[in-house]
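Novice: quick check, what structure comes out for this input:
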Amino acid sequence: MTETKSRNYDVLPILAACLLIILQRVLLSAVEIPQYATNPGRFYIYSFMKVIAGAGLNLIPLYMGYHYQKIYRKNVFSYLSRFFLLYLFIGLCSNVFFYIRSSALNLHDYWLGFFPISQNYFIYAVSCVLLFCSTPWLVKWLEQVSPKLLKNLFFALTLLFVIFPTLFSKDLWGFQEGQNIIWIFYLFFLGYIIKQFNWINKLKFSFLHLAFSVVILGGLILLMTQISLIVRGDASTANRFSVPYSLFSMYYTLSLFIFLQWLSQKMALRVKGPILSTSLITTIVLAYWPLISYRVTTYEKKSFPTSGKAWLLNIFEFVGIYILAAILFTLVCLLLQKTWPFKKINNYLAFNSLSELSQKLRAVKEWLYKKRAIFYVGIFFYFFTFIQIFLLEKKEGWKQTIQVALKVFTQRQSILVLTTFIIMAFFLLLLLLTNRFWYVFSITLVIDLLLTVSSVLKVTLREEPVFPSDLKMLNSISELLAMVSPILIVAGIIIVIFLTISSIIIQRKLQHRYALKFNWKKRVVGILTLLVLLSGVFFINHKNSPSYLLFNLFRVNKTFFNQGDAVRENGPIIQFLNNIDIEIMPEPEGYSKEKIEEIMKKYDEEAENINKTRHDWLNNQTLILNLSESFSDPSRLPNVTVSGNPIPEISQIKKDTTSGLMLSSGYGGGTANIEWQGLTGLDISSLSPTLVTPYTQLVDSQQISPNITNLFDEKIAIHPFTASLYKRKEVFEKFGFEQFYYVDSPDKLTYTDKIARNRYISDESAYKETLKALQSNTETTQFIQLSTMQNHMPYGDFYDQNDFSFEGTAVIDSKKHELVTFMQGLNYTDKAVKEFIEELDKIQKPITFVFYGDHLPPLYSGNDMKKYGLEHHETDYFIYSNAYSREQMQKLNKKVVSPNNFSALAFEQANIKVTPFYALLTQVANDLPAATIDPVSSVSNRYNGKQIFVTDKNKMISENELTKAQKEILADYNYIQYDLTAGEQYSAKWAEQKIES
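Specialist: Presented below is the predicted three-dimensional model:
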């Protein structure tokens, strides 16, 4: 069998190309690049391996040119569909792998995956495919050229593409490290020349040429490094001749190819074409698909070991992993090509000529034309969705109106597309059920219109979207309509009447044109499929459910704390769906009225036992819960060394009173979740993962919301900031606060001073506001919820003087000034707290002051959150008793607490009596380790992770590691929490009762 007729291909050049491509990818992405200044030996080894690996990309077009006779006689177009399907399969599998590793999906990745040529993406692979398709025409032209002209063309192109760039040390033609399409076509031509002039047999001692070329490359790296050091003082130009298109690299590439080709022919090492093409596709996708290279660099990069041996082993280990992945994917893809689904899809997509491709495109066009009515509906609702989001955005003047329109089109495409898909799924379901096109269109439009109008009105009035729970208000439709402008009501009635009449007329006249032509089997399958797809709305917030992944893929904003901003970003439909899947808390086994009554009785007795040694409440007993925004000691963070102590006063207070660390469920955010736990005594880590923000997702649904204000006569909230976030106004009203002081509130803030250029009201002003409230009532019991906002992000150039500095890798360069600003703010807080406590000691009534930070600022991105998750979710707290109450107080030894422990600990330090509910909370605080959300799984603050416990020795443990007695207390607590939040509220009145005089 002659070579030209053989169906097998020489394998060694391609095998070497695959190995070198993998080595190059590992060197570029998977290990840190050594610098000459820090490690010259490693720098030389890396540079040498990189230039050796650089020939891998050159070998493939050389091979194609050399074996042109086997390619140009093939029908190259017939292979494209198979190549594309294999590429998609490998890419999608890789994306699934990296999603598991990083929990991140990106719609843009999929667009570029399906259409890599659309944005000059995946340049090398696209260029090789274009070369493959062009081979028949290219070879046909080359065969018409005389040998003499071929030689002249070869010398001319080599002079331009190799000699000149080498002489001038510039990428003159934009070859992009050998991935440019012009360079790839040149290499094909070079392979063609090697074949035409029989260089394989004419070149003697090919192995010696290869060895000599390798020595030259190594010597050049050594020589150019020294020259670079002399001329520039660094090694920046050490690799100037190591690029794939330099004369020396080309000598090595040609020597390598000729030797491997000669050896492969001599040893008859050949494989079938499908094996060769599948191996190439697999290797190139795994090594050069930009999504994979980015993910490898971001999530899989090896550390930089001190040992050179360990460094080399890291490289070889990663090369081995890559090779195993390539082999595995190759075997799977070879088997996949033999399966019935692959063959069917391939046959559907395949074409043998451009005319056949044109026919297939015409068939698609005809199909689209037949279904044009449905596509027109999709286009209509796409633009209708645009109008929805546009109307929700705030606009002032025509310039901003244009900016908002452009913003929606350019930044919300994924939301527009996803919303259109959802609407169309609903539309098609109704159409399959009724086969009445215009009735279904009108119904869908009316529903969408109602949601649009109600959302715009509600966002305007209350800065929140329409919630699924709002549907309950339809029972009071007359009251709702009374709140709406009569003009809107009349306009709505006219629109509904118009759509009803027009749809009836059109449907009757054009029934046959728009009726579905499906048989009953297809309709049933379609209905069932759409029902399954739409049922995903009930699992949107279940982590890793298909609908959860889909919403992540389309970049849906899952932040629940600011529903107003979220609906502007997501649109009313998606935000409505976002709020459907809210499971409050899993029901404990055996939950019943009898079980709750049994627990209540148990803690009635426990309260009696506790109160035997506690004092009665005084008539003016006072408690202050002070949430200090982002307060945390930066010196406790790993990889941060602070110069000086920005909080010396609070550090001393912590030594003198009950104090320690508080476990925060958030990092950089989640303030209201901490606040909710402090006020209610309930634990967010016991709630369902789908309930992210209790203020906005839970409190509305509770008939009764027991909280610490129930124990006091006067209840005041001070929040020196806006109250629009987290629905605080509505929540605090439901919690029973009588006065709520915030910016622009009816209860005016008296003190609103700020420090220098800080945009937030100072902590000093907040404490003055609190002192005013304390001094206004010395007769009755008083509770104050205080949130101080001075240290809220962002941290700009606020202060005229910054007295503290730091060192360490925990803070990246762009955040370093922010941490300096933050520490200065802490120092101002420290001074304000000292002054506030001095004033508390002057007040003649018993005051217990609980101070705590809600979460850390988002400044420590240089640290590994998985390694230091706990440290990034711990803030500082202390409980202080003023001078008036100090005689009866008792200092507690509680090193690690949760926010839900504060009320019980405050009452214990004040040594005052508790109700049965707070007797339960006292046992939880004293006998259970502090509970929180797993700090690794909750970094994003977007869902609740699994519950973990932290001991006073700051060790994380699971529920299984609790003692039997601790598990019993936890079970009692979970029963009561479930009953209050998601159950029948048998214990609500019991939890609300006050201290008996």
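Novice: switch to C-alpha atoms for all contacts and neighbour counts from now on
Specialist: Will do.
Novice: in this structure, where's the longest helix?
Specialist: helix 308-336 (DSSP state H).
Novice: for that one, which positions count as buried?
Specialist: Residues of helix 308-336 classed as buried: 311-312, 314-315, 318-319, 322-323, 326, 329-330, 333-334 (neighbour count, 16 or more other CA atoms under 10 Å).
Novice: quick one: list the elements packing against the helix or strand that that helix is followed by.
Specialist: Next helix or strand after helix 308-336 toward the C-terminus (DSSP states H and E): helix 340-349. On a contact count with 3 or more CA pairs under 8 Å, 6 or more residues apart in numbering; DSSP states H and E, helix 340-349 meets helix 80-102.
Novice: okay, and Phe806 sits in which element?
Specialist: strand 805-807.
Novice: how far is that strand from where the chain is centred?
Specialist: Centre-to-centre, strand 805-807 and its host chain are 30 Å apart (CA atoms, centre = their mean, to the nearest Å).
Novice: returning to that earlier point: can I get the buried residues of helix 308-336 in a markdown table with distance to Leu361?
Specialist: Output for the buried residues of helix 308-336, formatted as a markdown table (distance: CA to CA, whole Å):
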| residue | distance to Leu361 |
| --- | --- |
| Trp311 | 53 |
| Leu312 | 52 |
| Asn314 | 49 |
| Ile315 | 47 |
| Phe318 | 44 |
| Val319 | 43 |
| Tyr322 | 38 |
| Ile323 | 39 |
| Ala326 | 34 |
| Phe329 | 31 |
| Thr330 | 31 |
| Cys333 | 27 |
| Leu334 | 29 |
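Novice: nearest to Phe427, of these?
Specialist: Distance to Phe427 across the buried residues of helix 308-336 (CA to CA) is lowest for Cys333, with 38.0 Å.
Novice: show me how far stretch 717-734 is from its chain's centre.
Specialist: 28 Å.
Novice: same check, this time on stretch 94-113
Specialist: Centre to centre, stretch against its chain (CA atoms, centre = their mean), the figure for stretch 94-113 is 11 Å.
Novice: same deal with stretch 446-459?
Specialist: 29 Å.
Novice: equivalent analysis for stretch 516-527, please.
Specialist: 39 Å.
Novice: check stretch 498-508 too.
Specialist: For stretch 498-508, the distance to the chain centre is 46 Å (CA atoms, centre = their mean).
Novice: tell me the spacing between the residue located most distally from the centre of the chain and Leu62.
Specialist: Distance to the chain centre peaks in the chain at Lys148, reaching 60.5 Å (criterion: CA atoms, centre = their mean). Lys148 is 21 Å from Leu62, where distance means CA to CA, to the nearest Å.
Novice: element containing the residue farthest from the centre of the chain?
Specialist: helix 147-158.
Novice: ditto for Tyr9
Specialist: Using DSSP H and E, Tyr9 falls in strand 8-10.
Novice: run this one through as well so I can compare:
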Amino acid sequence: MSILKKHHPSVFFPLIIFILAESLFAGGIIKFTQWLIHEPIYALLSFIIIFSSINIFYLFKPLIYKSIAIILSLFLIIIAFISHTKYQYRGDIVTPSDIFLLNEASDISSYLNISLYIKLSSYLLLFFIISLLLIINKNRPLNFQKRIFLSVGAIIILLTFVIWVGPYMKSEKQVTILPGKNSTGYITGILSDFISTSNMNDSDYNKNRIAEINNALPINSENKEFKPNVIMVLSEAFWDPTQVDTIKFAEDPLPFFHSLAKNYSSGQILSPVFGGATANPEFESLTGLSTRFIDDPTPYVQSIKRPLDSLASIFKKYGYESSVIHSYHNWFYNRPNVYQYLGFDKFISGEFFNTPTMIGPFMDDKDLYDSVLREMQTTENPNFIYTITMLNHGPYKPNRFQDKKGNTDIVSGELSESSSDILNAYSHSLKYVDQALEELINNLNKINEPTILVFFGDHLPLLGEDYAVYKELNYFKDSEDLLDYQRKFTTPIVVWNNFGAEKEDIGIQSTNFIGEYVLNLSEKQGNNIFSSLSQLRQKGVTVIPEEQYYEDFQVNSTDFENFKLLQYDVLFGKDYSKTNPKQTTLLKRGSSDLKIDSTTPSKIITGVKFYTSEGPSVLNIQGSGFIQESSFFDFIKGSQIYINNEPYDTIYSNENLISTVIPEELYNKPDEISIDVRITDTKGSVLSESNQLIIPILDQENITPIIKWAEPGNIIKHTPFNEVNGKSYLKLAGEGFTNDSKIFINNIPMESTIEDNGYIQCFVPNEFYNQPTVWTVNVRTGSKQSNELSLYVTD
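Specialist: Next comes the predicted model:
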């Protein structure tokens, strides 16, 4: 007992952290206990890992050891909570690759229920009490030799896990890292996920084997003369709730979509994700690759490190312009880097949308589709445009459309109030999605070009915590039943065209088969990956489900052996199939070039204000591609003026004119200033940058004034003009006016006043306009004289 008491901080603190972290991950102490009974080996491994991780640092002084132990433990508890929360809403958990998605993780916070915060607070309270007890514990630590022994032992235990236990767990795949009885638990599972193991047998992968597979691939028909525009719309969280028979709708939220599905090819997509991770179905539909055979839970983040053939690069070979348009942050899921590898020419992200419309908390799909239409109209070549919407993104709160009239409840049934509110908000969101789709199709019909539109949902929406709405609808439950699996992961797809392609039943197919389907419809050759998918389709295989459902879908692992080898070859291997492009593309950002044509003034005079009657000087910039900062969307920062590489507040007039205030200290001595315009994102990255103009700041003695125009341009006899206190004033606009400048009319100096270096005026006596004549007007500054302007006094 004395030994146990003496050593308890190194044992009991890890034990309590183990209980807190794993029970928080499991969803409560009862579920934790069930897991403990059902999987005692994994529970023991989890405790050993925590014990070892904390006690590696036992050789340090007690205060340092305790501080590290508390910080590490707090991290484990927070990650366990985030993972539990992510699972509640999205059906998956935090993984090591999520460290690269910290910005995206902030999105999750908008979904959280207050009860989750209460749960976290209670666990943190317990943690802080235990931590306080650890700090005030006065037991004498082990001697130095024993501390070293404990630390070294902890290191050996962890290495043993990394070298032997972890790989064994990953290869066995008998249990899941997800919460439940058949679980590795969070600590053991997350550490094993750090261990990179390949399910590819090296003996299976070699140059000859890839050549053998390639030679057996089918060659699809090709029509190089037929070049239809191809528009793919990945519609965020698009699902058809009207198929649920336990609720009623006062009106159809998707009347146009249903009409399309009735008259054009349509079916179901088996998505690899639920409720989130849009990048995965996006990746699959563009490349034909399957995330089922990739350990990385989000390939966009870590797996794509070199040029990778995709629909974008394939259509480019046929002379297409390849663009991707997304109405949200550009940096989500590492998209800019990925799009360069995939071969896109252009990326128009949310930062480049000028004065978009807000529908609920997100941008109207109509603005997105307007951008699609502009791309089609401004390019001579056919277009491949991949579009990612946001209008239908969650959360679906009751007040989502409170500023919109006519949003009465359209869904009724035996639902709780919270579920009814969520489903009604979602259904109203679908109405706006449907209206935008109808407008897009109507506009495409006006363009006299053959066009294919593929519209599909990336995943089902997040309707309540822990599938609450779906469970109340009796649509699916959190089970491994085949029907539940299909309902949880299938979304609608419809393929429209304007050239009379035959309508067909697409049936159900995995997201990675979409690209192969599109290539066939557009009569274009794909690559080895798409040919391999065509080969599978010829065998009647169009679905790559989770392995436990192979038998239900009448497929087996041997069906995918060749495809898996080809996928490994192009994504991780040596590209023996010679599928991938050799170089990345230069990705243009935005729909048009950001350009400065001129500035007003084009020259600045030391100490002389410009384009202002009172207050500071104003510089006007004329050009193109300027964007206004949005008051609704924080990611639309707008075009910002930079002077000498420093940002300045920018006043937006229109897409061709912006202005900024120039402080006097910038032009109080002869010099020059550099001007450029930039568009940045919320992370401070420059997405687009204009050309640079240099504006000289000239000494007053060296400037020659210039007259551009006069007000009035014509004078009528005996008629006063620009009156101030009964006196007539002639105003001149131009450049280079100083405090010493004077206006001369017919070589007679006038009483002149400078407003700034761009405006000067003078008092004109009556006798100058009491009869028809011609004035010769100029401005003189010292020995410098402007150009002459002729003004007429008429009857």
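Novice: buried ones in the strand holding Phe806 of the first structure?
Specialist: Applying 16+ other CA under 10 Å to strand 805-807 of the first structure flags Ser805, Phe806 as buried.
Novice: centre of the chain to whatever helix or strand comes next after that strand, how far?
Specialist: Counting by DSSP H and E, the next helix or strand C-terminal to strand 805-807 of the first structure is helix 816-840. Relative to the chain's own centre, helix 816-840 of the first structure is displaced by 33 Å; criterion: CA atoms, centre = their mean.
Novice: Ile452 of the second structure: what secondary structure?
Specialist: Under DSSP: H, G, I helix; E, B strand; the rest coil, Ile452 of the second structure falls in the strand class.
Novice: count of neighbours near the counterpart of Ser427 of the second structure in the first structure?
Specialist: Correspondence of Ser427 of the second structure to the first structure, assessed by TM-score structural alignment: Met823. Neighbour count for Met823 of the first structure, taken as other CA atoms under 10 Å: 27.
Novice: now swap in Phe83 of the first structure and tell me
Specialist: Neighbours around Phe83 of the first structure, by other CA under 10 Å: 15.
Novice: what sits closest to it if chain neighbours are left out?
Specialist: Closest residue to Phe83 of the first structure apart from its sequence neighbours, by CA to CA, 6 or more residues apart in numbering: Ile281 at 7.3 Å.
Novice: same check on His615 of the first structure?
Specialist: His615 of the first structure's closest residue in space is Ile912 (CA to CA, 6+ apart), at 4.6 Å.
Novice: surely that neighbour touches Thr622?
Specialist: No. Ile912 of the first structure is beyond contact range of Thr622, at 11.4 Å (criterion: CA atoms under 8 Å).
Novice: so for the two, which residue has more residues nearby?
Specialist: Shown here are Ile912 of the first structure and Thr622; by other CA under 10 Å, Thr622 has more neighbours (24 against 20).
Novice: quick check: the aligned residue for the more buried one in the second structure?
Specialist: Match for Thr622 of the first structure (TM-score structural alignment): Asn229.
Novice: please apply the same query to Val126 of the first structure.
Specialist: With TM-score structural alignment as the criterion, Val126 of the first structure pairs with nothing.
Novice: what's the distance between Leu311 of the second structure and Thr491 of the second structure?
Specialist: Leu311 of the second structure is 21 Å from Thr491 of the second structure, by CA to CA.
Novice: in the stretch 101-250 of the second structure, which spans are strands?
Specialist: Secondary structure of the stretch 101-250 of the second structure (DSSP state E, counting those that start in this stretch): strands at 229-235, 247-249.
Novice: among those, which is the most enclosed?
Specialist: Greatest average neighbour count among the strands of the stretch 101-250 of the second structure goes to strand 229-235 (a mean of 23), per mean count of other CA atoms under 10 Å.
Novice: can I assume Phe878 of the first structure sits in a strand?
Specialist: Yes. Assessed with three-state DSSP, Phe878 of the first structure lies in a strand.
Novice: what's the local residue count around whatever residue of the second structure lines up with it?
Specialist: In the second structure, Phe878 of the first structure lines up with Val494, judged by TM-score structural alignment. Val494 of the second structure: 23 surrounding residues under other CA under 10 Å.
Novice: please name the nearest non-neighbouring residue to Val494 of the second structure.
Specialist: Ser266 (4.2 Å).
Novice: contacts only, for that neighbour.
Specialist: Pro492, Ile493, Val494, Val495, Glu504, Asp505, Ile506, Gly507 (CA atoms under 8 Å, 6 or more residues apart in numbering).
Novice: can you check Asn106 of the first structure too?
Specialist: Counted by CA under 8 Å, 6+ apart, Asn106 of the first structure has contacts Asn552, Leu553, Phe554, Arg555.
Novice: what's the spacing between it and Val319 of the first structure?
Specialist: If you go by CA to CA, the gap between Asn106 of the first structure and Val319 of the first structure works out to 27 Å.
Novice: out of the strands of the stretch 101-250 of the second structure, which is closest to Ser659 of the second structure?
Specialist: strand 229-235 (37.0 Å).
Novice: mean per-residue distance, the closest one to the first structure?
Specialist: In the superposition with the first structure, the average deviation recorded for strand 229-235 of the second structure is 1.0 Å (mean CA distance after the TM-score superposition for the first structure).
Novice: now that strand, how far from the centre of its chain.
Specialist: So, by CA atoms, centre = their mean, the centroid of strand 229-235 of the second structure is 17 Å from its chain's centroid.
Novice: just confirm Tyr251 of the first structure is within a helix.
Specialist: Yes. Under three-state DSSP, Tyr251 of the first structure sits within a helix.
Novice: against Ala55 of the first structure, how distant is it?
Specialist: Counting by CA to CA - Tyr251 of the first structure and Ala55 of the first structure are separated by 10 Å.
Novice: ditto for Leu481 of the first structure
Specialist: 74 Å.
Novice: more neighbours, the two?
Specialist: Higher neighbour count among Leu481 of the first structure and Ala55: Ala55, with 26 against 12, using other CA under 10 Å.
Novice: enumerate every residue touching the more buried one.
Specialist: By CA under 8 Å, 6+ apart, the neighbours of Ala55 of the first structure are Ala17, Leu20, Pro244, Ser249, Tyr252, Thr253.
Novice: which of the residues you listed tops the neighbour count?
Specialist: Pro244 (27 neighbours).
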